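Novice: take this sequence and fold it.
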Amino acid sequence: MSSLTDLCRYPIVQAPMAGGPSSPQLVAAVAEAGGLGFLAAGYKTADAMRHEIEQVRAATGGAFGVNLFMPQPALADPAAVAAYQAYRGSLAAEAATYGTPLGDPGAGGGDDAWDTKVAALLAEPVPVVSFTFGCPTRDTLDAFARAGTYTIVTVTTAEEARDAQWAGADAVCAQGIEAGGHQSTHHDDPRADHTGIGLLSLITQVRETVDIPVVAAGGMMRGAQIAAALTAGADAAQLGTAFLACPESGAHPLHKQALTSPMFVRTALTRAFSGRPARSLVNRFVREHGPDAPAAYPQVHHVTSGLRGAAARAGDAQGMALWAGQGHRMARELPAGELVELLAAELRTAGRG
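Specialist: Here you go, the predicted structure:
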């Protein structure tokens, strides 16, 4: 099995961004430039995942990865169910405004077709598979190892990193609270909302806990920031928001524009769109619904999916999930390959290339 440093020319990883941004074109362009690109299998069928893998393989011989969402527990606690139902009711006016029904909370189940996707990736292995929202069992990680696939578990604490190493992961991705999109906590505790750890502190804590490679993730937009993460003990850096504005990104044009728009000047962690803490640009939907959003993932995600789609079709960025890290205003509208090369040049300038 290849090591993490053997997989790509530069220690630059394009984050898996579910919902469309991590297009096969983006992943292939990053791989061709010497970085490690990631497809996001979340919210897709296994067949759709396979099709995207085929597209990447047809476009590049470079290394790439696929990210899987871990199965989530059922919403069983009566108080949690009641909070979810109340939140669903509060969205009726949004549905009327956009002229679309609320989504089915049971769509896709809570396992995101986990078994089918794992079976597909074991039957036709890809170089790397990463995991979000938890850690697979040792049996699953061992199966990927036998298939020759490098495994990375996304973590938000040193304890999660320790558990991932014990389970047999090849590496961990340490996600700081600065990161855009969902926080990949292994157990969603509403009492811990907004109490995540900053990236540099997290890298140090994880590095002192495990002896497997560490990929850093969280708000990085420049080569100098990557250099700081490497100096802190990371082996590579994963960037998501930095690649959102690339022409190959599948992000909606309004999402790309919002990254540097004076209308969106800050981000916040919110459950408003999915029921899990996720960092988004603050828009009307976040302000109006964030305070009442319950811990109910993926139920809230499915219920709001139609609203988000209708807002995008209407050209209304105020109703969309505008995932973004804290460094979003430093986004550069460059082709993905050029961005990888520029980040690598900046990294060399900072003395880490």
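Novice: for the rest of this, base every contact and every neighbour count on C-alpha atoms.
Specialist: Will do.
Novice: and stretch 216-231, end to end?
Specialist: Its first and final residues considered, stretch 216-231 spans 11 Å by Cα to Cα, to the nearest Å.
Novice: one more to put side by side:
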Amino acid sequence: MTATPHLLQRIGITLPIIQAPMTGSDTPRLAAAVSRAGGLGSLGCGARSPAAMREAAAEVRGMTDRPFAMNLFVLENPAPEPAEVQAALQRLAPLYARFDLPLTPPARWCQDFDAQWQALLELRPAVASFTFGLLSAAQVEQLHRAGCLVVGTATTVAEALAWQNVGADAVVASGVEGGGHRGTFLAHTADDWTASQIGTMALVPACVDALSIPVIAAGGIMDGRGIAAALALGAQAAQLGTAFLACPESALVPAWREALAQAQGSDTRLTRAFSGRWARGIVNAAMRELGPEEDALPAYPIQNALMGPVRKAAAAAGDGGRMALWAGQGVGASRVLPARELVEVLEKEWRAA
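Specialist: Now for the predicted structure:
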């Protein structure tokens, strides 16, 4: 199908390189460095309060006048039954005890999406991207009136078409190789979730063939060869997450950096242990301990909030066995480079390929 004008021109960037939004792992310094280098830096705002969103956006704008993206999780505030919460807490009791944490539920399960939405409209980033759900056509039009390009995340062609149908400007085709959370939102059963685990090489061309809007490839892309491959499949840009995790500008704690440096792709797998939503990370003790009960764990964001104190305590203690060590299957190709230098290397590799 005929594509709209090239995505890079619409965003105002020169390189087909997008730093993935990585909630809890990215920083304003990382986003600004990527944008200054000619790519598109991103702020993962799924866990940021509206005040933190404003602060992060101001920091980026204080470092660069180049375009950047802000990403939100499309979520409703859950209302779990008390019995479900107590059962989940009991499963986590050994982990809470390990760090002397009180076995009590959190004050809230997630950030309020409506409040984040209002902050996003106020901040008017060049690109507003979304994961875990689907906006309405009216919401997309609100963002367009605010001057934002809208990018949705899809793990199947059906999800990509859903984003196109509400007026999105582009879609991230997110392959199962990628690190962190799956963006799947049309799955309702375990079988649906399994069916959405499509590799990047299969998903990208299928989306390109089905859509009339630009496709961004994501999942397992670590170097310029991967970017060239994505463009050869018809994508207009490549989104890299794990490749930027090792940059000194990211927010990784030492234990996570150490695990990243030692891991290979065969060391990662999908898990619901840390958040209640399928996500890819480096296998560790918590994944092994909770793995047998994964099907019984509550859904995101309940499990995510209940594991929050454990993740925080483990990070403070340097305990990589109980942290969420998100990483994609390309982790073995990680390079410890400043973000600007990494973008320059990626560009050279891409042009050579």
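Novice: just the helices in the stretch 101-250 of structure 2 please.
Specialist: Secondary structure of the stretch 101-250 of structure 2 (DSSP state H, counting those that start in this stretch): helices located at 113-123, 137-145, 157-165, 190-195, 200-210, 224-232, 242-245.
Novice: for those helices, which one sits closest to P102 of structure 2?
Specialist: helix 113-123 (27.6 Å; Cα to Cα).
Novice: and that closest one, what does it pack against?
Specialist: helix 50-63, strand 68-73 (3 or more Cα pairs under 8 Å, 6 or more residues apart in numbering; DSSP states H and E).
Novice: after the last one comes which helix or strand?
Specialist: The one in question is strand 68-73 of structure 2. Remark: after strand 68-73 of structure 2, the chain's next helix or strand is helix 82-98, criterion DSSP states H and E.
Novice: list the buried residues of that next one.
Specialist: For helix 82-98 of structure 2, the neighbour count (16 or more other Cα atoms under 10 Å) marks V85, A88, L89, L92, L95, Y96 as buried.
Novice: tell me who's in contact with the third one.
Specialist: Think L89 of structure 2. Neighbouring residues of L89 of structure 2 by Cα atoms under 8 Å, 6 or more residues apart in numbering: L103, T104, P105, L306.
Novice: same check on A285 of structure 2?
Specialist: G321, R322.
Novice: try D142 of structure 1
Specialist: By Cα under 8 Å, 6+ apart, D142 of structure 1 lies in contact with G168.
Novice: ok, L334 of structure 1 next?
Specialist: Going by Cα under 8 Å, 6+ apart, L334 of structure 1 touches A245, C246, P247.
Novice: select only the buried ones of those residues in PyMOL?
Specialist: Buried members of the contacts of L334 of structure 1, defined by 16+ other Cα under 10 Å, are picked up in PyMOL with:
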select buried, resi 245+246+247
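Novice: residue in structure 1 matching R54 of structure 2?
Specialist: Superposed on structure 1 with TM-score structural alignment, R54 of structure 2 falls opposite R50.
Novice: show me the strands in the stretch 251-353 of structure 2, by range?
Specialist: Assigned by DSSP state E, counting those that start in this stretch, the stretch 251-353 of structure 2 shows strands spanning 268-271, 279-282.
Novice: how much does the first one stray from structure 1?
Specialist: I take that to be strand 268-271 of structure 2. For strand 268-271 of structure 2, the mean distance to aligned residues of structure 1 following superposition is 0.5 Å (mean Cα distance after the TM-score superposition for structure 1).
Novice: same question, the last one
Specialist: In this overlay with structure 1, the average offset of strand 279-282 of structure 2 from its partner residues is 0.4 Å by mean Cα distance after the TM-score superposition for structure 1.
Novice: OK, contacts around the closest residue to R207 of structure 1 other than its chain neighbours?
Specialist: Leaving aside its chain neighbours, R207 of structure 1 sits nearest to G233 (6.3 Å; criterion: Cα to Cα, 6 or more residues apart in numbering). By Cα under 8 Å, 6+ apart, the contact set of G233 of structure 1 is I203, T204, R207, V214.
Novice: how near is G233 of structure 1 to S201 of structure 1?
Specialist: In terms of Cα to Cα, G233 of structure 1 sits 10 Å off from S201 of structure 1.
Novice: same check, this time on G42 of structure 1
Specialist: Distance from G42 of structure 1 to S201 of structure 1, by Cα to Cα: 28 Å.
Novice: then Q72 of structure 1?
Specialist: Noted for Q72 of structure 1: a distance of 28 Å to S201 of structure 1, by Cα to Cα.
Novice: again with G65 of structure 1
Specialist: 26 Å.
Novice: re the thing from before, out of the contacts of G233 of structure 1, which two sit at the greatest distance?
Specialist: Using Cα to Cα, the contacts of G233 of structure 1 reach their maximum pairwise distance at T204 and V214, which is 10.1 Å.
Novice: which one of those two is surrounded by more residues?
Specialist: Comparing T204 of structure 1 with V214 by other Cα atoms under 10 Å, the one with more neighbours is V214, at 26 against 17.
Novice: residues contacting F99 of structure 2?
Specialist: Contacts of F99 of structure 2 (Cα under 8 Å, 6+ apart): V310, A313, A314.
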